[in-house]
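>>> let's see this in three dimensions:
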Amino acid sequence: MTFPPIRPELAGIAPYGAPQLDVPVQLNVNENPYGPSAAAIADIATSVAEAAVTLNRYPDREFTELRTGLAAYLSRDTSTPVLPEQIWAANGSNEVMLQLLQAFGGPGRTALSFAPTYSMYPEYARDTHTTWVAGTREQDFSLDLDTARALIEEVRPSVVLLPSPNNPTGTALDPAVIDALCEVIGESGILVVDEAYGEFRRQGVPSALDALPRNRNLVVTRTMSKAFAGAGLRLGYLAADPAICDAIRVVRLPYHLSATTQAVALAALRHADELLGNVASLREERDATVTWLRDQGFTVADTDANYALFGMFEDRHAVWQGLLDRGVLIRETGPDGWLRVSIGTPAEMRSFRHALLDVVKTSARKAQENP
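Prediction:
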């Protein structure tokens, strides 16, 4: 017997996490490079100070005011208003997803997605003793409806997880797929459309929120970590049928959202337009980055997120290391041969481009010297 007595299936597994390195240009975890303004910071500080007065008391377990604020925010993005009773929130969309698997997954049940997809999904399944099944996407990382429908009919999953835009590829989900898959899943399961990067989608690409009124088994998740420039806040949330929110209440930990978290999130919502003010410029920078990468001969996945997946590399780790040696940190993720770069400020993206060209040039020279 080894110590500590960890569950056997967890023994020797490395925890999830991207490298946290102190380098001049950090473009590896899809953060918004633009921080909150002085006005937003002041509002946050005042709100936290007010919350601190009653820290001897437990916070509002139902986070009623925050649910109302999040519902109003989401209602700006859909033709049918989202109601507070349709909202659930937790400490990052990671906890939201884990709670969904706790409530709707478990022993004897299955969670399903289509690879490549977010690498934490199978971990949520593992941690909740939910069987994990991964289908495959097309060559362009899109989702073929007939293939998806056939696998769902075969597996009959309790939870289907589909990020849109997809992580790590940035591929947006065809809206027609949502209604079709909700129909095939039926009331024996739920379809979770993970819109962590939803605010970055290109103009004309609708949110899955539009499909909520038609599908009671649909869940749409969002986060304040990305477009809202709140990665340090740790606030994720979902919109769904109120019955789904009630089911999550059964598995949530008591008072899981602190008073300070609720206060900061409400302050962020009051400054939503300002915090989201750089989204348009990040979209432009993303599109320019995709064009530049393709002009250099790289293959780039179409993306509606604030990152770009590009390749192909015989030795992607060597390219990743070469960029790091030049002070630029990106992400070694996705299918073999691909790398992912987050979209940063114009200055950061210039540094990335210069570093990548230098790495490629250096690699080509070494190949000539050592044929």
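>>> can we go C-alpha only for contacts and neighbour counts from here?
Will do.
>>> give me the residues contacting the longest helix along the chain.
In the chain, with assignment by DSSP state H, the single longest helix is helix 346-369. Residues outside helix 346-369 that contact it (C-alpha atoms under 8 Å, 6 or more residues apart in numbering): Val25, Glu285, Thr289, Val319, Gly322, Leu323, Arg326, Val328, Ile343.
>>> this one next, for a side-by-side:
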Amino acid sequence: MNLDDLPIRDDLRGKTPYGAPQIDVPVRLNTNENPYPPSPELVADLAAEVAAGAATLNRYPDRDALALRADLAAYLGHGLTSDQVWAANGSNEVLQQILQAFGGHGRSAMGFEPSYSMHPIITTGTNTAWVRAAREEDFSLDPGRAAAAIEEHDPDVVFLTSPNNPTGTAQPLETIKAVLAAARGMVVVDEAYAEFAREGTPSALTLLPEHPRLIVTRTMSKAFAMAGTRLGYLAAHPAVVQALLLVRLPYHLSTLTQTAARVALRHREDLLGTVAALRAERDATVAWLRDKGLTVADSDANFVLFGRFPDRRRVWEGLLEHGVLIREVGPPEWLRVSIGTGEEMAAFRAAMEEVL
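This next block holds a predicted model:
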């Protein structure tokens, strides 16, 4: 028996699971992780907290993660309180819960592609129709055209990604406002890479007081260098959080996950101290690739989308042969490289020299 013999849903037939290649190579620059590991001080603090919490693992965790949500609200600022924040196992579970509450059979979600490839996958998984809208040739989003697409299709949920993945550019607030004005349903601004944005780039968090149907999602997997913790969260009107309580699984965040996230927040100055170095390395990578005659999308994230290659698979394989793993994602002629340490980016440049 194989998958085709099982009575799975018809809309799942022929699909492939999400996943970047996991290949053991010296330089892995394909999943947008922060390349700097947690400090010894954080590791020691975490070990002590886990040891203390281990004595209570026979009991269920705090079902609604109240202490963690208070810590996250304090980190985000903007006058947010714990009843405006929700957390789950990575931002993907946050997105899934949003679609469980506001999507479903007979409802639709819209995204502007190229964008985060998990948005349509999670949408399909929640039996929500996916509506694709296009970006401009330079991957920007024209406010008028975006509003027109929303008015035409009338989706129940609209996804914006800022900075956008895989292109890297942050969305101007004017564009987000235009989408909010046109949308009847919920608007989700996915800010997974917000901490990497260039200085002065405003967050959609500033729009929350005037827009009760706006949801801003974040993660601790990127700038916080805690991808293994699996902690995503959102900020929204308290009523939105109440809606998500209706669909969340009981005790969905383990005691250990909540502990790790709270320890990370205590050490945020240390963890976020690598952001400036990664921004500088990103900007240097953009300049270097452009100097080589390649086209590069402006990036506010910890990755860079570059091209254009008639055969991007050949370039990807050539880099892999030199021990450098990057990502085939987005439009067909483009590749994406995550920003690593100075040594890793030097290896990427050396490999690119050989491949080019």
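>>> thinking again about what came up before, turn the contacts of helix 346-369 of the first structure into a markdown table, columns for neighbour count, distance to Glu85 of the first structure and secondary structure.
Formatted as a markdown table, the contacts of helix 346-369 of the first structure follow (neighbours: other C-alpha atoms under 10 Å; distance: C-alpha to C-alpha, whole Å; DSSP: H, G, I helix; E, B strand; the rest coil):
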| residue | neighbour count | distance to Glu85 of the first structure | secondary structure |
| --- | --- | --- | --- |
| Val25 | 21 | 41 | strand |
| Glu285 | 19 | 37 | helix |
| Thr289 | 22 | 40 | helix |
| Val319 | 18 | 48 | helix |
| Gly322 | 20 | 50 | helix |
| Leu323 | 24 | 47 | helix |
| Arg326 | 18 | 50 | coil |
| Val328 | 24 | 44 | strand |
| Ile343 | 28 | 35 | coil |
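>>> which residue is nearest the centroid of the first structure?
The centroid of the first structure falls nearest to Ala196 when counting by C-alpha atoms, centre = their mean (3.8 Å).
>>> can you give me the helices for the stretch 51-200 of the first structure?
For the stretch 51-200 of the first structure, the helices defined by DSSP state H, counting those that start in this stretch occupy 64-75, 92-104, 121-127, 145-155, 175-185.
>>> which of the ones you listed is buried the deepest?
Among the helices of the stretch 51-200 of the first structure, ranked by average contacts under mean count of other C-alpha atoms under 10 Å, first place goes to helix 92-104 (a mean of 22).
>>> residues in the second structure matched by stretch 118-138 of the first structure, start to end?
Aligned using TM-score structural alignment, stretch 118-138 of the first structure spans residues 116-136 in the second structure.
>>> how far does that stretch sit from its chain's centre?
14 Å (C-alpha atoms, centre = their mean, to the nearest Å).
>>> what comes into contact with it?
Contact partners of stretch 116-136 of the second structure, identified using C-alpha under 8 Å, 6+ apart, comprise 11-12, 18, 92, 95-96, 99-100, 103-114, 141-142, 146, 149, 153, 155, 159, 161, 164-166.
>>> quick one, which of these are buried?
The neighbour count (16 or more other C-alpha atoms under 10 Å) marks 92, 95-96, 99-100, 103-104, 107-114, 141, 146, 149, 155, 159, 161, 164-166 as buried among these.
>>> save the helices of the stretch 51-200 of the first structure as CSV, and put in distance to Phe298 of the first structure too.
Converted to CSV, those look like this (distance: least, C-alpha to C-alpha, whole Å):
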stretch, distance to Phe298 of the first structure
helix 64-75, 36
helix 92-104, 32
helix 121-127, 29
helix 145-155, 28
helix 175-185, 29
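>>> ok, Gly322 of the first structure to Gln368 of the first structure distance?
Counting by C-alpha to C-alpha, to the nearest Å, the gap from Gly322 of the first structure to Gln368 of the first structure is 18 Å.
>>> try Leu66 of the first structure
Between Leu66 of the first structure and Gln368 of the first structure the distance is 60 Å, computed by C-alpha to C-alpha.
>>> between the helices of the stretch 51-200 of the first structure, which one is nearest to Val251 of the first structure?
In terms of C-alpha to C-alpha, the element of the helices of the stretch 51-200 of the first structure nearest to Val251 of the first structure is helix 92-104, at 6.3 Å.
>>> how far apart are that closest one and its match in the second structure?
When the second structure is superposed, helix 92-104 of the first structure averages 0.4 Å from its matched positions, counting by mean C-alpha distance after the TM-score superposition for the first structure.
>>> and the furthest pair within the contacts of helix 346-369 of the first structure?
Pairwise distances among the contacts of helix 346-369 of the first structure were taken by C-alpha to C-alpha; the largest, 23.0 Å, belongs to Glu285 and Gly322.
>>> what's Ala20 of the second structure aligned with over in the first structure?
Match for Ala20 of the second structure (TM-score structural alignment): Ala18.
>>> adding distance to Thr46 of the first structure, write the contacts of helix 346-369 of the first structure out as TSV.
Formatted as TSV, the contacts of helix 346-369 of the first structure follow (distance: C-alpha to C-alpha, whole Å):
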residue	distance to Thr46 of the first structure
Val25	32
Glu285	34
Thr289	39
Val319	45
Gly322	44
Leu323	41
Arg326	41
Val328	36
Ile343	31
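>>> do a quick rundown of the strands in the stretch 151-300 of the first structure.
Ranges of strands in the stretch 151-300 of the first structure, per DSSP state E, counting those that start in this stretch, are 159-163, 190-194, 218-223, 236-240, 299-300.
>>> sounds good, over and out.
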